[in-house]
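> coordinates only, sequence not included:
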């Protein structure tokens, strides 16, 4: 495994001193060129963990480290130059064109009251082209569909040019075709050396990416490892509290998805 770009060390979190724990004793790491998929049901604590990674929430105990530096000691700008974030969705009160939204990813490199350079604009345009949304560049972000907005947010993270990208259920609003494109982009970003953390409640996405998986249930990790080792039927039944049936890709000769048994 390569150099650990992102480390989560003994992290626990609760909303208030007397509140119930939301995350307990989380230990994870992500290397350069690696994808870590954090898999769990709704309410498992995935989005809270993402907020801790971004420095938006401070852990009760433990720490998050970027290339050895404690996130709690970094400024917002220093964090933004190291981690790009793709949220589940985004709203804006301003009628920005899609191209402008992507260009905002360059703001962490421009600083102050500086204006984007021709290089910044080219990087943003290249990101839109890679995602396949260059034709949307003059459309208003507020007028795009939920799936189109999500692709714009992925392009913005790419334009930010950070070593780490954190994605909170990045394909939740995408149709099957765009899910495939987004997962392909995630795979290619990792191959280019990016460290990717993505949350999802769909194990088939981890199978498609052939990545490392962390299972999160009620704020605790129940397993971490290669997808084929971790996502076996018994573990999935326990994780989701349901009886699931596994589907196998006969051509590839491997497990590819789970479907729930109807009550």
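Alright, I've got the coordinates. Fair warning: this is a prediction, and the values are worked out from it, not measured in the lab.
> rest of the way, CA atoms for contacts and neighbours
Will do.
> would you list every one of the helices in the stretch 151-263 of the chain?
Taking DSSP state H, counting those that start in this stretch as the criterion, the stretch 151-263 of the chain carries its helices at 176-191, 203-209, 227-230, 233-240.
> three-state assignment of residue 149?
When classified by DSSP: H, G, I helix; E, B strand; the rest coil, residue 149 comes out as helix.
> So which residue is dead centre in this structure?
The residue lying closest to the centre of the chain (Cα atoms, centre = their mean) is residue 167, at 1.7 Å.
> try this one side by side with the last:
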């Protein structure tokens, strides 16, 4: 429904006086996966940070559930929007469980300790990503790929309505990429709205309900995956020659 969900309206984003992108309009509903697809360096992360309220828009507006972003308190907004950045390090020697518990902070009163129910919920978030065994380990002593899965688990622990994911699988091996994408599909089935930023068309093809093609400071096109992920569209988006899509005969035959 227009007026609900997460919306960008005639948005321009950038840093200081430097404009990175303009005339941006997008809409993410609950129960929907929208993929923001574009090459590296196209300003996707800047857009996501603006949608999250981490930096102000240069012009235009962001609305969450019909309400301007600036009218939300940070605590209330955390119950609406959760963020999965590309990579994140911890300067503290938290265990994985303690670190993921930080995702429950918006549900807790000031100066209160996590409840048994919070710890059970965190355990469930870790288990669904196949990393329950990491709970007692220190967050700064696990691999980068494992840490990225913990970042996703912490976002899930927020119990937010919308999940904004900035290339969440970029540091993961093939099996864990598929695990993350499978979870994105499950989150949609559970009624969450997901804005997934990626530069990999195959990820969009696997999970997207709607695809936004983004480059050179603006939206090139947006629509259904079957229309946006054609060879012609992808050549335009990534500025590739036609032969870039050619595959060996043995691959086409499924050998």
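Noted; the coordinates are in hand. It should be emphasised that the depicted structure is a prediction, and the values quoted were computed from it without experimental measurement.
> Of all the helices of the stretch 151-263 of the first structure, which one is nearest residue 15 of the first structure?
Nearest to residue 15 of the first structure among the helices of the stretch 151-263 of the first structure is helix 233-240; the distance by Cα to Cα comes to 23.6 Å.
> And that closest one, what's buried?
Going by neighbour count (16 or more other Cα atoms under 10 Å), the buried part of helix 233-240 of the first structure is 236-237, 239-240.
> residues contacting the equivalent of residue 218 of the second structure over in the first structure?
Under the alignment by TM-score structural alignment, residue 218 of the second structure pairs with residue 220 in the first structure. When contacts are counted by Cα atoms under 8 Å, 6 or more residues apart in numbering, residue 220 of the first structure touches 23-26.
> List which of those are still in contact in the second structure.
Using both residues aligned by TM-score structural alignment, their matches' Cα atoms under 8 Å, the second structure keeps these contacts from the contacts of residue 220 of the first structure: 23-26.
> Need the residues you listed in JSON lines (columns: neighbour count).
Shown next, in JSON lines, are those (neighbours: other Cα atoms under 10 Å):
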{"residue": "23", "neighbour count": "24"}
{"residue": "24", "neighbour count": "20"}
{"residue": "25", "neighbour count": "16"}
{"residue": "26", "neighbour count": "19"}
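> can you list those residues in CSV and add secondary structure and distance to residue 86 of the first structure?
Putting these into CSV (DSSP: H, G, I helix; E, B strand; the rest coil; distance: Cα to Cα, whole Å) gives the following:
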residue, secondary structure, distance to residue 86 of the first structure
23, strand, 21
24, strand, 24
25, strand, 25
26, strand, 22
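> one step back: just put the helices of the stretch 151-263 of the first structure in a markdown table and tack on distance to residue 135 of the first structure.
As requested, these are arranged in a markdown table below (distance: least, Cα to Cα, whole Å):
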| stretch | distance to residue 135 of the first structure |
| --- | --- |
| helix 176-191 | 15 |
| helix 203-209 | 27 |
| helix 227-230 | 36 |
| helix 233-240 | 39 |
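> Out of the ones you listed, which is the most enclosed?
helix 203-209 (a mean of 19; mean count of other Cα atoms under 10 Å).
> Quick one: list the elements packing against that helix.
Helices and strands touching helix 203-209 of the first structure, as assessed by 3 or more Cα pairs under 8 Å, 6 or more residues apart in numbering; DSSP states H and E, comprise helix 176-191, helix 227-230, strand 254-260.
> Can you lay out those as CSV showing distance to residue 150 of the first structure?
Listed next are those as CSV, based on distance: least, Cα to Cα, whole Å:
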stretch, distance to residue 150 of the first structure
helix 176-191, 10
helix 227-230, 25
strand 254-260, 24
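> for residue 49 of the second structure, what are its contacts?
residue 55.
> Secondary structure class of the counterpart of it in the first structure, three-state.
In the first structure, the residue paired with residue 49 of the second structure is residue 51, using TM-score structural alignment. Under three-state DSSP, residue 51 of the first structure falls in the helix class.
> circling back to that earlier point, which one among the contacts of residue 220 of the first structure gets closest to residue 260 of the first structure?
Checking the contacts of residue 220 of the first structure against residue 260 of the first structure with Cα to Cα, the nearest one is residue 23 at 26.7 Å.
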